[in-house]
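> A predicted structure for the sequence below; I have some questions about it.
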Amino acid sequence: MALFYRSAALLLKPYRASQLLPSAARLYSSGAQNNYIIVEKRGEKSDVGFIQLNRPKALNALCDGLMTEMGNALDAFEADKDIGAIVITGSDRAFAAGADIKEMQNRTFQECYSGNFLAHWNRVSTVRKPVIAAVNGFALGGGCELAMMCDIIYAGEKAQFGQPEILLGTIPGAGGTQRLTRAVSKSLAMEMVLTGDRISAQEAKQSGLVSKVYPVDQLVSEAIRCGEKIAANSKLVAAMAKESVNAAYELTLAEGNRFEKRLFHATFATDDRKEGMTAFVEKRKANFEDK
């Protein structure tokens, strides 16, 4: 969760939020003014929730206020029946360069333990709708952990991933040692956590951390396109599919197969399963109604 060295910020050009906001984008209101994120609906059918981290001077450092706003935005998208998938991104220069060290510098063990520090960050991983991380630039510490909380990671070709907490005398605290190990193997995870070294987008793809790499200027649009593909399916069944895939990290193969079978059987109680199979037999496009 380490914020990338301040000197690096001096080498980076200031980021303008308008670079990622097409004029046709419709502003999404979650009932409150956001100070650290931009929230919209995207896609031709406005069925993709869009959250853009917007702390350019701090390279999108993850402060408590930002994570609270993100949780509120996720809650709003979760409740919105029109939204079928969610995209989280940052700027071209930084997805998120880490947690805000100034907020953590003087915290005590007692404060962290009694207040369950960082617990609310897990909201990203508990959203039932599919979440896609579109990572350009630095995804370090908490930024890397945030990306790994998402279901799919797309990376810009200049993205960098790392867990440099060891350089600040601490360790990852928002799932870095756990999710990274499951994603890239023990050896690479150990190397990254114990040295603080970063890996490139290409290395991240080779190791299985990200699924696709795109040019920087195409990344967000490709992530939204993926979100539109997901949103075109039954939202109810998509949530079931996501739950089944996530169960693979917690269960043995035999237990996981039983869990999958139960959810598979459950789809036969839905109208969407019947519509999907009927449409296939009749050689037409399915009209899912999410029920």
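That came through fine.
> CA only for contacts and neighbour counts going forward, please
Fine.
> chain neighbours aside, what residue packs nearest to the spatially most central residue of the chain?
Ranked by distance to the mean C-alpha position of the chain (Cα atoms, centre = their mean), the top residue is residue 150 at 3.2 Å. Excluding its sequence neighbours, the residue lying closest to residue 150 (Cα to Cα, 6 or more residues apart in numbering) is residue 131, at 5.2 Å.
> ok, second structure coming up, stack it against the first:
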Amino acid sequence: MSLLRLFSRPALSVSSRATMSAPRSALQVVRHQSTESSYTNILVSNPRPGVGLITLNRPKALNALSSELFVELNKALKDYEDDKEIGAIVLTGSDKAFAAGADIKEMAPLTFSEAYVNNFIAPWSYITTLRKPVIAAVSGHALGGGCELAMMCDILYCTKTANFGQPEIKLGTIPGAGGSQRLTAALGKSKAMELILTGNNLSGEEAEKHGLAAKAFEGGNKEVLEGALDTAAKIASYSRVAVIAAKEVVNKSQDLGVREGVEYERRIFHSLFGSQDQKIGMKAFAEKKKPTWSHL
């Protein structure tokens, strides 16, 4: 049986869901600079200076992705995007699952008209619009929508035993949140076609080998999360202006040919000479000092 069928609770309808609720337990960590509100399907915290951490938190459903979850996730992402103290974001799940797929109980009864008119799952791609870098820390299952969500992040770290795949074919459908496009971009047409048409999976070790993951770690979620937080903290220590620009030009390489991409990169490079941080960084380098960024 596909892991996409292992979800144990249905998502709430749009009309009945409450995106914010009172804290349910002491385990729900709320950002110290935010209000006293908390989430039902995610946890948020600031484990390192300049780093925001979002943990998917539907353990009984292997972090199955629902509309309710994405309302909360997108709000947390926007809060971190707007927070001037945050320079990078980490998204993770649990040892068992980053996210084992979309919530089938929510999707199964939909009609074409409902899905089309309401633009179903389009909000799942909000994470790709962020200007700040997002690092996925994946352990366990990242299947279907879980694989797609991990691939939407800017850097993907995983455990060697992580389990990636797009098994939608087993349910009589296809990937709908960018899986066919991003998997092909990462793995090439032949390998992506094999995985999507067969519903076969890819281990974390194979994901690193084929270029889907930047790094595969020994151990479980603790180890991969530490690696992701270290990288996020390093990124957050640099000029926000330069980091945003660097992310922009790398992403642009996916849309442009090499010649056009190099020209675009050069224009962004030239524009950074108008930033305060370019002056601060080069002056500090010449004086062999550590720069103190203005983020302007």
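Now that the structure is in, tell me what you want to look at. Because the structure is a prediction, the values reported are computed rather than measured.
> can you give me the TM-score here?
Once superposed, chain against chain, the TM-score is 0.91 (TM-score structural alignment, normalised by the length of the first structure); 276 aligned residues with a Cα RMSD of 2.0 Å.
> quick check: residue 111 of the second structure vs residue 117 of the second structure, distance?
The spacing between residue 111 of the second structure and residue 117 of the second structure, counted by Cα to Cα, to the nearest Å, is 10 Å.
> I misspoke; the intended subject was residue 202 of the second structure.
For residue 202 of the second structure relative to residue 117 of the second structure (Cα to Cα), the value is 34 Å.
> summarise which helices and strands the helix or strand containing residue 248 of the second structure is packed against.
Using DSSP states H and E, residue 248 of the second structure maps to helix 240-252. If you count contacts as 3 or more Cα pairs under 8 Å, 6 or more residues apart in numbering; DSSP states H and E, helix 240-252 of the second structure packs onto helix 258-271.
> so which bit of the first structure is the helix it packs on matched to?
Helix 258-271 of the second structure corresponds to residues 253-266 of the first structure when matched by TM-score structural alignment.
> please state the offset of the matching stretch from the chain centre?
26 Å (Cα atoms, centre = their mean, to the nearest Å).
> tell me the counterpart of residue 288 of the first structure in the second structure.
By TM-score structural alignment, residue 288 of the first structure lines up with residue 293.
> who's in contact with its match?
Contacts of residue 293 of the second structure were listed using Cα atoms under 8 Å, 6 or more residues apart in numbering, and they are 238-239, 277, 280-281.
> farthest pair in these?
The span of these, defined through Cα to Cα, is set by 238 and 280 at 11.5 Å.
> where do the helices sit along the stretch 151-291 of the first structure?
Along the stretch 151-291 of the first structure, counting by DSSP state H, counting those that start in this stretch, helices occupy 176-184, 186-195, 201-207, 219-231, 235-247, 253-267, 271-281.
> please identify the most buried of these.
helix 219-231 (a mean of 21; mean count of other Cα atoms under 10 Å).
> who does that helix touch, helix- and strand-wise?
strand 48-53, strand 85-89, strand 131-135, strand 152-156.
> could you say which of these is packed most deeply?
Mean neighbour counts for these (mean count of other Cα under 10 Å) peak at strand 131-135, with a mean of 29.
> and that strand, what does it pack against?
Using 3+ Cα pairs under 8 Å, 6+ apart, strand 131-135 of the first structure sits against strand 85-89, strand 94-96, strand 152-156, helix 219-231.
> same thing but 7 Å
Under the contact criterion of 3 or more Cα pairs under 7 Å, 6 or more residues apart in numbering; DSSP states H and E, strand 131-135 of the first structure touches strand 85-89, strand 152-156, helix 219-231.
> would you mind giving the ones you listed as a markdown table with distance to residue 266 of the first structure added?
Output for those, formatted as a markdown table (distance: least, Cα to Cα, whole Å):
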| stretch | distance to residue 266 of the first structure |
| --- | --- |
| strand 85-89 | 22 |
| strand 152-156 | 25 |
| helix 219-231 | 20 |
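> of all the ones you listed, which one is nearest residue 35 of the first structure?
Nearest to residue 35 of the first structure among these is strand 85-89; the distance by Cα to Cα comes to 15.8 Å.
> the second structure: matching residues for that closest one?
Counting by TM-score structural alignment, strand 85-89 of the first structure corresponds to 88-92 in the second structure.
> ok, now stretch 101-119 of the first structure?
Going by TM-score structural alignment: stretch 101-119 of the first structure matches residues 104-122.
> between the two ends of that stretch, how far is it?
Note: stretch 104-122 of the second structure ends 16 Å apart using Cα to Cα.
> in that stretch, what's buried?
104-107, 120-121 (16 or more other Cα atoms under 10 Å).
> related to what we said a few turns ago, in a markdown table, list the helices and strands packed on helix 219-231 of the first structure along with distance to residue 141 of the first structure.
Converted to a markdown table, those look like this (distance: least, Cα to Cα, whole Å):
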| stretch | distance to residue 141 of the first structure |
| --- | --- |
| strand 48-53 | 15 |
| strand 85-89 | 16 |
| strand 131-135 | 13 |
| strand 152-156 | 16 |
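> which among these is found nearest to residue 59 of the first structure?
Closest among those, using Cα to Cα: strand 48-53, at 9.3 Å.
> C-terminal to that closest one, which secondary structure element comes first?
helix 64-79.
> contacts for that next one next, please.
The contact list for helix 64-79 of the first structure (Cα atoms under 7 Å, 6 or more residues apart in numbering) reads 30, 34, 36-37, 49, 83, 121, 123, 127, 129.
> quick one: that helix to the second structure mean distance?
Taken over the aligned residues, the distance from helix 64-79 of the first structure to the second structure averages 0.4 Å (mean Cα distance after the TM-score superposition for the first structure).
> with stretch 254-261 of the first structure instead?
Mean for stretch 254-261 of the first structure is 0.7 Å (mean Cα distance after the TM-score superposition for the first structure).
> keep only those of the contacts of helix 64-79 of the first structure that are in strands.
37, 49 (DSSP state E).
> which of the contacts of helix 64-79 of the first structure sits closest to residue 63 of the first structure?
Nearest to residue 63 of the first structure among these, with distances taken as Cα to Cα, is residue 36, at 8.9 Å.
> map that closest one onto the second structure.
By TM-score structural alignment, residue 36 of the first structure lines up with residue 41.
> my guess is its match meets residue 56, correct?
Yes. Look at residue 41 of the second structure against residue 56 with Cα atoms under 7 Å: they come within range, at 6.3 Å.
> and the closest residue in space to residue 92 of the first structure that isn't next to it in sequence, how many neighbours?
What sits nearest to residue 92 of the first structure in space, not counting adjacent residues and going by Cα to Cα, 6+ apart, is residue 136, at 5.2 Å. Counted with other Cα atoms under 10 Å, residues neighbouring residue 136 of the first structure total 30.
> good, wrapping up.
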